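> could you look at this predicted model? Sequence included:
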Amino acid sequence: MKEHYEALPRQTANHVPLSPLSFLERTAAIFPEKTALVYNDLRLTWREVHERVRRLASSLKDMGIGPGDTVSVLAANTPELFELHYAVPLTGAVLNTINIRLEAETVAYIFDHGDARLVIADTAFSGVVKAAFALNGKSLPVVDIVDPHAPGGDRLGTETYAGLIEKGDPAFAWAGPDDEWQALALNYTSGTSGRPKGVVYHHRGAYLMAMGTPVAWELPRHPVYLYTVPMFHCNGWCHAWAMTLMAGTIVCIRQVSGKAVFDLIDRFGITHLGGAPIVLSMLVNTPEDDRRPLSAPVKIMTAGAPPPAAVLAATKALGFEVMQVYGLTETYGHVVQCLWREEWEDLSADEQAELQSWQGVGFPMTETVDVVDRDTGEPVPMDGETQGEIVIRGNTVMKGYYKNEAATSEAFSGGHFKSGDAAVRHPNGYVQIRDRLKDVIISGGENISSVEVEGVLHRHPDVVLAAVVALPDGTWGEVPCAFVELKDGSTLTEDELIDFCRAHMAGFKRPKKIVFTELPKTATGKIQKFVLREDARTMTENTS
C-alpha cells in the first residue's frame, strides 16, 4: 500500500547528491597512473591531477572562497582550466569561465553582474582584465596563470596558480555538494539584447550530461580526446567531466590550426575531438603538406550553425566520422544528436551528408525535444515542412538566468525551455533547423548578438539606421552582415565603418560585409529583417 512505500525515507546510504566531482575521485582511485592530461611536454596522471585539484581547492578556501562565491576565469584550453572545473566547485563556489575573445566592456559587465569574488587569468589576457577593472572602477583579487607557451602579459595578482598548488593541502577533504541542485557553473551567453545573460548550471545537470554523452557518442573506455572545444563554451560541452568519467587522456591545445590538429592526431593517436563547423572547414582546407594520414578513424562531434553538407562529405573523405549535435548554453551544450541509422548506409555520400546535417533526436539524458507551434504550443506535424519552435525539457536544462527572473520566466513558459530556433520535424522524428527566431548569429561556434553589433554601428555619427543579419559563409558558417542607412552627403566607406567597429567590439563580432542602402520597413517603421536575410543569401549565391 502507498503508506508502506512512503514509509521508506531517503537516507545517507541510499541517496547521494549527483555531482560530476565524483568522477575524478573514482578515476584517480581506479586508474591512478593512467595519463590524464597532456600539454606540450607536460604529462599528468589521474593521481597527480587529483592531488593538484585538492591542493588548489585548499588554497582557494584559504583565500576565503566558499559556497556561492563566483570565481571568474579567463584562460585558454590548458591543464589549469581543466583542473579548475573540479577545484572551484570542490570549495562550493561557482565556476564562471569567460570567453577569452570578448572585449573589455563585456568582460567588465560579467565581472560586475556575476558578482565575481576572484579572477583567475592567464597572463596572456591581462590586458583585457586590466581594462575591465578600469571600466568598473574597481579591481578584484587576481591569481595569475603563467604559461611559458603563451604570448607575453603582465602579472596582475600577488598569487600564481602554480603557487596555490604548491602550498595547498593534498589531503583537503573531497566532498560533493549537499544538494545536487546547488549551482556549479555560471556561463554567459549572447541573446537578443546586447547584454549577455548568465546561465546557471547545477551539479545534477552536469552529472547527467557527462553520463549521457558517452552513450550518445559511443565513447569507449580510455578515449584520447583532443580538447579543441573552448572550455569557456558550455564548460567545454561538459567534456571535462565526461572524459574524466571514461578515464580518458585529454590532450590540450592552446591554439587550434589544421596542421596542429593533424600533428597531434598522429603523435598521440587521438580518437575523438569536438568543435564548431569551422573546425571541419579548417581540416578540409589544411594544405596537403600539413596533413598526416589517419591511421584509424577519428570521431568528431560538431555543433553550432549547421555544417554545409559539402563540408561533411569532404571531412568524411579524410577519414573523420562526424556526428552533428545541437544544443544551447542553456542546455549544457548538446542535447540533440543526428543519430546514424542503418537504412542510410546505401545512400550516396551527398545524401548521407545532407541527412547528417539534421539536428536529429534527443540524447539519452534528454527527456523531450519537440517542435511546437509558437501560438498554440501544440506539436507541429512530422511532415518535414511545417515550422515551429524547438522546445526542450529535461535535467540538463539550466536552473535559470542569473539575476534575471523575467528572462527565466519567459524561457520556461509553457513548461519547457524555448530555444528560439525554428525547425521542422521529419516523419522519422528527426528535427531540422530551418531558421533562427532570435537574432543571434553563430559564427565559428561563437554567438553574436545582432542587436549588440547594431548598437555599435549606431554610435557612428554618419549612421542613421543599421540592421545586422547572418551572412552564410563557407568557412565560419555565418558571419555578421550589416545593412546601413547613412546621413545625406556622407562619404563613409565600408572599410572605414568596419575599422570603427574594430575599435568598439571583439574582432569576431564586427561585420564582415556592410551594404549601404535604404532599409526595408513596415508601415509602422519596423525593419523587415526577413528581407535582409534573403538579400544576404542572394549575395552569397551570386558570389559562389
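Alright, I've got the coordinates. Numbers count the residues shown, from 1 in each chain.
> from here on, contacts and neighbour counts on C-alpha atoms
Will do.
> in the stretch 151-300 of the chain, which spans are helices?
161-167, 203-217, 234-237, 239-245, 258-268, 277-284 (DSSP state H, counting those that start in this stretch).
> for residue 499, what are its contacts?
Not one residue lies near residue 499 by C-alpha atoms under 8 Å, 6 or more residues apart in numbering.
> this is the other structure I want to compare:
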Amino acid sequence: MNPETVAHMYYRDLPRNEANFAPLSPLSFIERTAEVYPDRLAIVHGDLRQTWRQTYARCRRLASALQRAGIGKNDTVAVMLPNTPPMVEAHFGVPMAGAVLNSLNTRLDPQAVAFMLDHGEARVVIVDPEFASVMAQAMALRQRTEPLLVIDVEDALFTGPAQRIGSTTYEAFIGGGDPDFAWSLPGDEWDAIALNYTSGTTGNPKGVVYHHRGAAVNAISNILEWDMPKHAVYLWTLPMFHCNGWCFPWTVAARAGVNVCLRRVEAQAIFDAMREHGVTHYCGAPIVHGMLVNAPAGLKAGGPAGIKAMVAGAAPPASMIEGMEQMGFDLTHVYGLTEVYGPATVCAKHERWSELDIGERARLNARQGVRYHLERDVRVLDPQTMLPVPQDGETMGEIMFKGNIAMKGYLKNPKATAEAFAGGWFHSGDLAVQYPDGYFKIKDRSKDIIISGGENISSIEVEDVLYRHPDVLAAAVVARPDPKWGETPCAFVELKAGAHTTPEDIVRHCRQHLAGFKVPRAVVFGELPKTSTGKIQKFELRKQAGSAAAIDV
C-alpha cells in the first residue's frame, strides 16, 4: 500500500472521544469561574452582593428545580424580567436543565406576549412584578390550553404595586432545588440554548433559535473585540431580553466580571453606578449614549475614566463621538441582528484615526465595519448573483453572514429559514456598500424597518393599525430622524373625503393598538405620492419626514 495512503487512513481514523472533544457551550464559563474565582463579586443589585460561588449554586438550584417540575431538553422557559439577578441566573440555570430560554421583550403589549408564549410553547414563565399585569393579560389571550407554571419574582427595588399572578415565588422555587445539581454540557453543541423573537416586520414575529456553539463563540468574540480584561465591571444598560444581552451574560461569566444590575436606564442611576462600582464597560443603543452625553455636567462629575462603551443601531454621529471623548469614554461601533446573536461585526478602529479631525473620525466610525473574530465571513453581495460587489464605496449589495455566529433558524418556519439561508449565506436584508479597506456601511434597508432606541418597528404593522381608523383612506409609515431615539415612525395619511380627524386623533388611535415605542411621533395629512400602478412611493415620503412636526405621544 502506498505510504501516503496509509497516513491518510490513520489521520481519518483517529477517534473523537470524551477526552479530546467537548461541545462548546457558554455554560462551561460559569463552571470555571466558580471554581477559579469563587469569592469574586458576580452580581450587584441594590444592597445585594453575590459571589460567583453563590451565583453558580443558585443557577444549579434553578436547573434542578426546573427538572423536578418536569422541564427537560428543548422545553421552553420564558422570562419577562428587567436587568435583575434572576435574569442573569436564567441565562445559565435554564439551559443547565436542558431547556431553552425565551427572554421576552418587556416593552411588548399583551397580544404580542401571548403569541410568543403560544408559538414557543412555553411551559414555565418567570415574571417580574413590574410586568405582572401585562403577563396576566397575555395569559388570558393564550390559545394553547396546556398548563403554564408561573413564577413570581420579588424585588425589593421595585416600588410599584405588587401583583401576584403565579403559584410560587422565585426564591421559594429555587429553594427546592439542589445547589450541587449535576448538570451536563449539551450532547450536541448544535442544541438550542435560547429563543428570541424578532419584532414582526411582516406579520407575526419570527422565533430565532440560538445554539450553544454560537452563544459561546459570540461571547468570546465580545471579549476579543473589546480586549476585555478579567474582572471587568459591566453595567447592564442594554436589556438582557435583547439578543440575550448581545451574549454578555455569558461574556461576563467568562471574564469572572461583575454584573451591575439596573432596573431602569436613567442618567442619574447610570452615573451613580459608574462612580459607586467602578464600571469599566457598558453597551446600549444610541439613545443611551446620547442621554449620557447630554446629561447635566453635575451628573457626570467624578465618574471613572476610560470606560468602554459599545453602540449598535444607528451609526454614532460626530456629536456623540465628540461628547463621549469629552467624558473620557472609548466608544466602539458594532452591528448585527437578532439572527446573528446581536453584534457580529465591529468598526475596528486604527491608531491613525485618532490623528484625524472629528468629522473624518465620525465618517470612519459610522461604518458597520468588519466581521467579529469568530465569525467566518461577512460580505456585501449582489443578492441576485451572490457575487461580491466591487469594493468601491458606491455599489450597493446586501450584507450577508456566514459562520458559527448565525441562528439555527426560525422556529416552526422552514420557508423563512430557507429564504434566510439561500445560497449558503444568511441574508440580513440590509443594503450596503463596501470600501476598498473591506469595511462596509449600510445605505438603506430592504425591508422598511424603523430602528427606534434600538428596537425594530415594522412600518407594515403600524400601517395596518392606521388603516383600521375609519377616516383613513391610505397610509404609509417611514423613519423620521430623531435626536433622542435615532429614528421614530412618521405616518403619512390620506383621509377620506369629508373627514375631520386630527393628527392627535390618529395618535390616540394608534396608542390603543400598539406598544408605546411603535406609535408615530409625527402625522402628516395629504395625498400620498404613488406610481402609475398605485404603489406608494416611500422614497418621496422619506424626503419629507425630516421636516414633519413632532406630536407628544
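Noted; the coordinates are in hand. Bear in mind the structure is a predicted one, so any value in this text is a computation, not a measurement.
> so after superposing, what's the score?
The TM-score (TM-score structural alignment, normalised by the length of structure 1) is 0.97; 541 aligned residues with a C-alpha RMSD of 1.3 Å.
> and the helices of the stretch 151-300 of structure 1 as CSV, adding distance to residue 153 of structure 1?
As requested, the helices of the stretch 151-300 of structure 1 are exported to CSV (distance: least, C-alpha to C-alpha, whole Å):
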stretch, distance to residue 153 of structure 1
helix 161-167, 15
helix 203-217, 33
helix 234-237, 25
helix 239-245, 27
helix 258-268, 24
helix 277-284, 28
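> now these as CSV including distance to residue 9 of structure 1 and mean neighbour count?
As requested, the helices of the stretch 151-300 of structure 1 are exported to CSV (distance: least, C-alpha to C-alpha, whole Å; neighbours: other C-alpha atoms under 10 Å):
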stretch, distance to residue 9 of structure 1, mean neighbour count
helix 161-167, 41, 17
helix 203-217, 20, 22
helix 234-237, 35, 26
helix 239-245, 29, 24
helix 258-268, 49, 17
helix 277-284, 49, 23
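> how about those, which one is nearest residue 76 of structure 1?
Proximity to residue 76 of structure 1 (C-alpha to C-alpha) singles out helix 234-237 among the helices of the stretch 151-300 of structure 1, at 11.2 Å.
> so the closest one matches what in structure 2?
With TM-score structural alignment applied, helix 234-237 of structure 1 matches the range 243-246 in structure 2.
> how about stretch 261-269 of structure 1?
Using TM-score structural alignment, stretch 261-269 of structure 1 corresponds to residues 270-278 of structure 2.
> hmm, back to that, the helices of the stretch 151-300 of structure 1: which one's closest to residue 368 of structure 1?
helix 203-217 (14.1 Å).
> what helices or strands is that closest one leaning on?
helix 239-245 (3 or more C-alpha pairs under 8 Å, 6 or more residues apart in numbering; DSSP states H and E).
> what's the mean distance for the helix it packs on versus structure 2?
Following superposition, helix 239-245 of structure 1 is found to deviate from structure 2 by 0.3 Å on average (mean C-alpha distance after the TM-score superposition for structure 1).
> who's in contact with that helix?
If you take C-alpha under 8 Å, 6+ apart as the criterion, helix 239-245 of structure 1 is touched by 20, 23-24, 27, 82, 85, 206-207, 209-211, 213-214, 223, 225, 231, 249-250.
> again with stretch 408-424 of structure 1
Counting by C-alpha under 8 Å, 6+ apart, 328, 371, 377, 380, 382-393, 397, 400-401, 431-438 sit against stretch 408-424 of structure 1.
> how long is it end to end?
Length of stretch 408-424 of structure 1, first residue to last, C-alpha to C-alpha, to the nearest Å: 25 Å.
> then stretch 319-336 of structure 1?
24 Å.
> in structure 1, what range does stretch 406-414 of structure 2 match?
By TM-score structural alignment, stretch 406-414 of structure 2 lines up with residues 397-405 in structure 1.
> re earlier: ok, residues contacting the match of stretch 261-269 of structure 1?
The contact list for stretch 270-278 of structure 2, computed with C-alpha under 8 Å, 6+ apart, reads 233, 235, 237, 260, 279-280, 299-300, 302-304.
> within the helices and strands, which one has the spatially closest residue to residue 470 of structure 1 that is not a sequence neighbour?
The shortest distance from residue 470 of structure 1 to any non-neighbouring residue, by C-alpha to C-alpha, 6 or more residues apart in numbering, is to residue 480 (5.1 Å). Residue 480 of structure 1 belongs to strand 477-486 when assigned by DSSP states H and E.
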